[in-house]
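>>> the sequence and its predicted three-dimensional model are supplied below.
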Amino acid sequence: MSGQAAENGSISEPAKVAAAESKPKKRICCACPDTKKLRDECIVEHGEAACTKWIEAHRMCLRAEGFNV
């Protein structure tokens, strides 16, 4: 049956599993709460230009979680 699915242009089962594993398991708003909090507090107190260290740390955390930012 999987041969027919591949011939019809639908995604095979192994491809579905690989795609599911590469997607982030959390929503972006819920990922990396620690770095998000530090980033947000820094921006409120000092402005975005002074917080590049925390902004980049949060981006790195999000990338580690599987997000493309």
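Perfect, thanks for sending it. Residues are numbered from 1 along each chain as shown.

>>> use CA for all of it now, contacts and neighbours both
OK.

>>> what residues does stretch 18-25 touch?
65-67 (C-alpha atoms under 8 Å, 6 or more residues apart in numbering).

>>> kindly recompute the last result at 10 Å.
With C-alpha atoms under 10 Å, 6 or more residues apart in numbering as the test, stretch 18-25 has contacts from 13-15, 31, 62-68.

>>> helix or strand for Gly3, which one?
According to DSSP states H and E, Gly3 maps onto helix 2-7.

>>> just how off-centre is that helix within its chain?
31 Å (C-alpha atoms, centre = their mean, to the nearest Å).

>>> quick check: next helix or strand after it?
helix 13-22.

>>> just after that next one, pick out the following helix or strand.
Using DSSP H and E, the helix or strand that follows helix 13-22 in sequence is helix 33-46.

>>> take this one as well and set it beside the first:
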Amino acid sequence: MGGLPIDNPSSVISLQSQKDKASPDTASKPKKKICCACPETKKLRDECIVQNGEESCGKWIEAHRRCLRAEGFNV
């Protein structure tokens, strides 16, 4: 490899194994931005709100929230 000599190779292995493990915080974070998650329910929700008003679309609003929660968002 031609790199610097390693005095304690076990510490390098230890650091690498810690790096490979995902912490609980990063494991539960969403993989997408909230604006891009659940496009199907978002479209239905938005169309309903435009046509009928927010008060009449609770079913679609809640469906979109459930989808976002399933994607890892806290809404």
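Ah, there it is. Everything numeric here is computed off the predicted structure, so don't read it as measured data.

>>> quick check: the aligned residue for Ala64 of the first structure in the second structure?
Using TM-score structural alignment as the criterion, Ala64 of the first structure maps onto Ala70 of the second structure.

>>> residues in contact with the aligned residue in the second structure for Leu38 of the first structure?
Matched to the second structure by TM-score structural alignment, Leu38 of the first structure sits across from Leu44. Residues in contact with Leu44 of the second structure (C-alpha under 10 Å, 6+ apart) are 57, 60-61, 63-64.

>>> out of those, who has the most neighbours?
For the contacts of Leu44 of the second structure, the largest neighbour count, defined by other C-alpha atoms under 10 Å, is 22 neighbours, found at His64.

>>> show me just the buried residues among the contacts of stretch 18-25 of the first structure.
Applying a neighbour-count criterion of 16 or more other C-alpha atoms under 10 Å, the buried members of the contacts of stretch 18-25 of the first structure are 31, 62, 65-67.

>>> need the residues that contact stretch 43-55 of the first structure.
35-42, 58, 60.

>>> now those in JSON lines, with distance to Gln4 of the first structure?
Shown next, in JSON lines, are the contacts of stretch 43-55 of the first structure (distance: C-alpha to C-alpha, whole Å):
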{"residue": "Thr35", "distance to Gln4 of the first structure": "47"}
{"residue": "Lys36", "distance to Gln4 of the first structure": "47"}
{"residue": "Lys37", "distance to Gln4 of the first structure": "50"}
{"residue": "Leu38", "distance to Gln4 of the first structure": "52"}
{"residue": "Arg39", "distance to Gln4 of the first structure": "50"}
{"residue": "Asp40", "distance to Gln4 of the first structure": "51"}
{"residue": "Glu41", "distance to Gln4 of the first structure": "55"}
{"residue": "Cys42", "distance to Gln4 of the first structure": "56"}
{"residue": "His58", "distance to Gln4 of the first structure": "44"}
{"residue": "Met60", "distance to Gln4 of the first structure": "42"}
